[in-house]
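Trainee: take a look and give me a structure for this.
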Amino acid sequence: MITGVGELRRFLLLLVVPLLAACTEPWQATSGLAPTPAPSVAASPAGVRGSGEPTTPVAVEPVSACSLIGVQITADRGDAAMGYREMSLHLRNCGTEPYLVEGRPDIVVLDEDGRPLKISVQPSVHYTAAPGRLVLKPGTSARAVLSWRNTVTNISGGADTGASLAVAVSEGGMRQSVSLPAPLDLGNTGRLEASAWF
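Mentor: Here you go, the predicted model:
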């Protein structure tokens, strides 16, 4: 029993100090379940070795793209006429949240052994709409068009043939492996054009 003012003060002090200490401690989950952190997806640009040879870019496989990035990129067969070629890339939001798309795809062309070819990817001269901002709702898609000519001007040199791609939605993003239904017969132009996503 508390009989005096002094004892009452001591009792209140004993109650208040632990409460203040508890308030300054970081919150801890008491259920035993910690929040799941978002997956860490580092940017993976194609680098260049000291010798000037491009390094193989890191790219996630298509089966992992939805869970790691929330979108999946695929390529269609495309069209060919008189040496001019086109192929579309399709970007599908396979996640559960809206996905912001900006700019144009960032592409590395790979040979049949998965090594990068020295191909310059330039903005399309046929699909000239400026890059914009798209918000893809879950289940919806965007498209970008690749175009090239299979011109061979140097008969003593070989021609470049792209067997697959490593594609990021935009510059600096995580790349995905994209298989091609038909090879990119790039001749020896060393050039591929890409439109913005639309």
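Trainee: switch to C-alpha atoms for all contacts and neighbour counts from now on
Mentor: Noted.
Trainee: mind listing what the residue lying closest to residue 84 once chain neighbours are set aside touches?
Mentor: Of all residues not flanking residue 84 in the chain, residue 149 sits nearest, at 4.7 Å (C-alpha to C-alpha, 6 or more residues apart in numbering). Residue 149 makes contacts with 83-85, 186-187, 189, as judged by C-alpha atoms under 8 Å, 6 or more residues apart in numbering.
Trainee: and the gap between residue 149 and residue 66?
Mentor: When distance is defined by C-alpha to C-alpha, to the nearest Å, residue 149 is 32 Å away from residue 66.
Trainee: do you know how far the residue nearest the centre of the chain is from residue 108?
Mentor: Centroid-nearest residue in the chain: residue 174, 3.3 Å away (criterion: C-alpha atoms, centre = their mean). Residue 174 sits 12 Å away from residue 108, going by C-alpha to C-alpha.
Trainee: one more to line up against the first:
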Amino acid sequence: MRIRGSGRRAALARLAGAVAGAALLAGCGTATTTPAGAAEARKTYPGGVHAESLDPSKFAQYGEAPQPKDARQPTASPAPTSTSSSASSSTSSPTVCPASGTRITAGRGDAAMGLRVLDLTLTNCGSTTVELYGYPRLTPQKPDGTPVERVRVLEGTDGITTGVDAGPRRITLRPGESAVTDLVWRNTYDDTTHPPVTVDQVVVDPRPARGTATVIPDPPLDLGSTGRLGTTAWHRAQEAAAGR
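Mentor: Below is the predicted model:
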């Protein structure tokens, strides 16, 4: 078959195109074209994870397009300025008067020749008078509130020392007035079969005044092996100060 002129050139061009297409299909399978600059935008990391630029048009169906990183950062707002004046705070608040109308506090204690004395002061912080007579009722306790064993509380101090207790008398305390009872003991330790007796806190029932109070002496009461804790009858605070 003989092809002449332009018809021959056209036939050769078609034949060359068919051969090139067949070579591509046989050697490479499906070919994918990569736009210019895509190799720079695509970075491959271990595990096959890669980062590439996103087409904003793909997000139109979700109602918003991705924003640049800087645009999504929250803008720091200035700290609000307070216009209210700060009230001065007190380091110590006033002591609240208990419902019983009486407040019991412990002194610092005194020690001489193995004899220990700790005064407890009852103050009438209420608005009515308080009647006292006789000795307070004491309950020695451990830190968890359980009673301390091997402790005998005495009304009076004769079993420990003499010349300390003046005996019971009736006392009427007006609002603001105070009365005192002294706790007296010795820290003698002469019984190695038992550990020394220590009292960490004392529940005080003034009798017949209303209510009780828990007193935590500092340091704790060290009764040694004696196990005896004496009390004096209530007396006015002025009398206690004059007798010392």
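Trainee: pull out the buried members of the contacts of residue 149 of the first structure.
Mentor: 85, 186-187, 189 (16 or more other C-alpha atoms under 10 Å).
Trainee: of the residues you listed, closest to residue 132 of the first structure?
Mentor: residue 85 (24.6 Å; C-alpha to C-alpha).
Trainee: which residue in the first structure lines up with residue 138 of the second structure?
Mentor: Under the alignment by TM-score structural alignment, residue 138 of the second structure pairs with residue 107 in the first structure.
Trainee: what number of residues lie near residue 178 of the first structure?
Mentor: 23 (other C-alpha atoms under 10 Å).
Trainee: what does it correspond to in the second structure?
Mentor: In the second structure, residue 178 of the first structure lands on residue 215 (TM-score structural alignment).
Trainee: ok, for its match, nearest residue in space, not its chain neighbours?
Mentor: Closest to residue 215 of the second structure by C-alpha to C-alpha, 6+ apart is residue 202, at 5.2 Å.
Trainee: got the contact list for the aligned partner of the one you found in the first structure?
Mentor: When the first structure is aligned by TM-score structural alignment, residue 202 of the second structure is paired with residue 165. By C-alpha under 8 Å, 6+ apart, residue 165 of the first structure lies in contact with 107-110, 177-180.
Trainee: let's see it at 7 Å
Mentor: Residue 165 of the first structure makes contacts with 107-110, 177-179, as judged by C-alpha atoms under 7 Å, 6 or more residues apart in numbering.
Trainee: what's the answer for residue 133 of the first structure, then?
Mentor: Counting by C-alpha under 7 Å, 6+ apart, residue 133 of the first structure touches 100-102.
Trainee: could you rerun that using 10 Å?
Mentor: 100-103, 196-198 (C-alpha atoms under 10 Å, 6 or more residues apart in numbering).
Trainee: biggest separation within those residues, which pair?
Mentor: 100 and 196 (13.7 Å).
Trainee: which of those two has more neighbours?
Mentor: residue 196 (24 against 12).
Trainee: so which strand or helix has whatever residue of the second structure lines up with the more buried one?
Mentor: Correspondence of residue 196 of the first structure to the second structure, assessed by TM-score structural alignment: residue 233. Residue 233 of the second structure is part of no helix or strand, with elements assigned from DSSP states H and E.
Trainee: and the gap between residue 233 of the second structure and residue 135 of the second structure?
Mentor: Applying C-alpha to C-alpha to residue 233 of the second structure and residue 135 of the second structure gives a distance of 5 Å.
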